[in-house]
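Asks: Dropping the sequence and predicted coords here.
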Amino acid sequence: MVDHRSVSNSPAPMLSVDEHRATVAALLPSTPVERRPLAECLGLALAEDLPAAIPLPPFHNSAMDGYAVRVEDLAGAGADSPVALPVAEDVPAGRVDNPPLRPGTAHRIMTGAQMPPGADGVVPVELTDGGVEQVHIQREPSPGANVRRAGDDVARGTVVLTHGTTLGASQIGVAAAVGAAELAVHRPPRVLVLSTGSELVAPGVPLQPGQIYESNGAMLAAAVRQAGAEARLLRFVPDDVAEFQAELEPHLADTDLVLTSGGVSAGAYEVVKDAFEGQGVEFRKVAVQPGMPQGAGSYRNVAVVTLPGNPVSSMVSFEVFVRSALRACGGHRVRERVRVRATTTEAADSPEGKRQFRRGRFAPDSGSVSWAGGAGSHLLAAMATADCLVDLPAATTRVEPGDSVTALLLD
């Protein structure tokens, strides 16, 4: 016999932001490691340290266009008493043979060219008459002047890039410089972005009464790519459970994360919730504004994260719950947004018991932040002007001008 006095019909307590972040992060293990040609590594995370196979520079070379000389041959040279030396060789960059410099001679040398054996300095062409058979040199150089020594930048065997490094232009440049034709990288996470709603139509199509242009899919797919993952966009999934599941099924085999927006709250036509609930995806309320209705779990062994449908709620939820998890999944060492302390320029209210992420504009010169629009979750145009999210703790109900807050800097 059931003791009905012990049965509670109260709703489950809201999750904290950190609890839901941990749930989402646990769904996404690191992606496999693969070797890719250097040209295909931009934006990916290095999966192992890269030591230099050669020193940089790989040989002593000239830092200037000028003349390679023996410093002792130019004792006393000056503007009024130039020293004349025969020019024995021309040494352009890339010359493979490297004839030695004989005493009492000079080699005309170009920037980056190998220093000839016996030379211990370079005189810039500006301090000479530019002669090609004989050169008059107007200044005595110091030993080692204008010479780049082998290994000045990097010694052979030095680790030039560490695992977890996000590969940008300069990182790819140094990898190429030490001779790496390919790199071991984490495969970027593959994300299927779904937007649900029978009211959605593609931009450019004339709107009928009750229809709106679909924006969340394009926005979230762009956010996924900015986070270093691959995005495929499946638009206009209908508000029908069977059709939704049928649309989804062919994409699961090569997907690491299904990311949806819309269809997760308490309405009568919440197709995402109806399709995933009881199938490994849990729907809970999170103590956050905007974006209280959230879902996360695994559907047929594929990670699923469901975001609310209001555009600002969807975008903020991605930033707060999904972006860092995707970065970790893709092997990136730097996963979180840069956080800065700032002072507010105007007042704002925040709901008691909820952690609010208010859109803002950060002024680095003054260290201040102003609000980008109001707190409403439909204010997408204002979101587009924001360059930070101001993180207001759940215990905060109001901030006044001059208060100190934490801001997450956006792209």
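Replies: Structure received. Numbers count the residues shown, from 1 in each chain.
Asks: C-alpha from now on. contacts and neighbour counts both.
Replies: Noted.
Asks: what residues does stretch 293-306 touch?
Replies: For stretch 293-306, contacts defined as CA atoms under 8 Å, 6 or more residues apart in numbering pick out 23-24, 27-28, 252, 255-262, 264-265, 272, 276, 279-286, 307-308.
Asks: Specify the local secondary structure of the closest residue to Ala113 other than its chain neighbours.
Replies: Nearest residue to Ala113, sequence neighbours excluded (CA to CA, 6 or more residues apart in numbering): Ala93, at 3.9 Å. The three-state label given to Ala93 by DSSP: H, G, I helix; E, B strand; the rest coil is coil.
Asks: For Phe276, the count of nearby residues, please.
Replies: Residues lying near Phe276 (other CA atoms under 10 Å) number 22.
Asks: count of residues packed around the residue nearest to Ala113?
Replies: Neighbour tally, Ala93, other CA under 10 Å: 14.
Asks: okay, pairing it with this:
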Amino acid sequence: MTHTCDLLPQGILSVEQAQTRILSGIAALPANEPVTLWQAQGRILAETVCAPLDVPPYRNSAMDGYALRHADTASDQPLHVVGASFAGRPFAGQVQPGECVRIMTGAVVPAGTDSVVMQENVQREGDDIRLTHPLKCGDNVRHPGEDMRTGDTVLVPGRKLNAADIGLLASLGISEIKVLRRPRVAFCSTGDELRSVGEPLQVGDIYDSNRYTLYGLLQNLDVEIIDLGVVRDTPAAVEHAFQQAMQQADVFITSGGASVGEADYVTSTLERLGKVNFWKIAMKPGKPLAFGTLGE
């Protein structure tokens, strides 16, 4: 069986072949930059992130209730409430046998206690409590490093950071990370017939719609966008746009001027300033699509 791509005229690529050529000619940017967590959404991580501390960093309660010594639950004697431990305001003393401390979710489990009974499972009378349900030693206590230990790998290079990642980094106290620099993409439309939206059209003019389409597509990507506007159909104007792109951008996208007309200067300028990888693809419209490299 003869494949469709085998029937293509010499020098013309299928769309799939062209895509492969383009992707194989692109390398990741070597540069990275530090950003704060406020700037990290959607960026590509450039370093391995390891946990600088245990999570949680201390024993804390998984429930609202009472912190106590499990050994004290062996008898039916009430336990005396001697204080409270809140998140951010821990109980400072040492809990003695027969005592307990009112505790809230996330609060430090006081010294001298090893378990937390849920408030629903006690009966309180004044400053004394009695358990109404059995309790296991260690119940409802979260220990240091239970979720993550110091030195654990948290995130690896190449990950596109999302809101959950940023929250995780914040929970570790990390305020700044290294990410890959965003590619800078310059783009323009070429043609003497093009007019910007809002301008009156003269005979032979059309509105520059492709540039707006390109801008919309680029906004969906994690790139810095450089709009070089409408470039007139002269060799000097086209070369000036190419020179601007070489100085400012990593990628340059043009619309128009890549065919063989007398006023089409894009491909010849690319050939003069760089190297043309391919020029024509098996697609209509869009056959004169050129791809190459500028400078180094």
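Replies: Thanks, I have it. Computed from a prediction, not measured in an experiment: that's the story for all the values here.
Asks: Which of the contacts of stretch 293-306 of the first structure are buried, as a PyMOL select command?
Replies: With 16 or more other CA atoms under 10 Å as the burial test, the buried ones among these are selected in PyMOL as follows:
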select buried, resi 23+24+27+28+252+255+256+257+258+259+260+261+262+264+265+272+276+280+281+282+283+284+285+286+307+308
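Asks: In strands, which of the contacts of stretch 293-306 of the first structure appear?
Replies: 257-261, 281-285, 307 (DSSP state E).
Asks: Now which residue in the second structure aligns to the residue nearest to Ala113 of the first structure?
Replies: Counting by TM-score structural alignment, Ala93 of the first structure corresponds to Ala87 in the second structure.
Asks: contacting residues for the residue lying closest to Met110 of the first structure once chain neighbours are set aside?
Replies: Nearest residue to Met110 of the first structure, sequence neighbours excluded (CA to CA, 6+ apart): Asp65, at 4.3 Å. The contact partners of Asp65 of the first structure, by CA under 8 Å, 6+ apart, come to 109-111, 124-125.
Asks: Pull the most distant pair out of those.
Replies: Thr111 and Val125 (11.0 Å; CA to CA).
Asks: Name the residues that touch stretch 45-61 of the first structure?
Replies: 33, 111-115, 147-167, 175, 177-179, 183-186, 330-333.
Asks: Tell me the span between the first and last residue of that stretch.
Replies: 33 Å (CA to CA, to the nearest Å).
Asks: What of stretch 257-267 of the second structure?
Replies: With CA to CA, one end of stretch 257-267 of the second structure sits 7 Å from the other.
Asks: So which residues make contact with it?
Replies: With contacts defined as CA under 8 Å, 6+ apart, stretch 257-267 of the second structure is touched by 190-191, 233-235, 238, 256, 276, 279, 288-290.
Asks: Stretch 176-191 of the first structure too?
Replies: 30-38, 41, 44-48, 52-56, 224, 228-232, 254-259, 326, 329-331.
Asks: Show me what Ala113 of the first structure aligns to in the second structure.
Replies: Under TM-score structural alignment, Ala113 of the first structure pairs with Ala107 in the second structure.
Asks: do Asn146 of the first structure as well
Replies: For Asn146 of the first structure, the residue aligned by TM-score structural alignment is Asn140.
Asks: Quick check: its match vs His133 of the second structure, distance?
Replies: In terms of CA to CA, Asn140 of the second structure sits 14 Å off from His133 of the second structure.
Asks: For the corresponding residue of the first structure for Ile166 of the second structure, give its distance to Val316 of the first structure.
Replies: The alignment partner of Ile166 of the second structure in the first structure, by TM-score structural alignment, is Ile172. Using CA to CA, one obtains 32 Å as the distance from Ile172 of the first structure to Val316 of the first structure.
Asks: again with Val125 of the first structure
Replies: Distance of Val125 of the first structure to Val316 of the first structure, computed by CA to CA: 59 Å.
Asks: These two: which has the busier surroundings?
Replies: Val316 (23 against 18).
Asks: so which helix or strand takes in the more buried one?
Replies: helix 311-317 (DSSP states H and E).
Asks: which residue numbers in the second structure go with that helix?
Replies: Under TM-score structural alignment, helix 311-317 of the first structure corresponds to no residues of the second structure.
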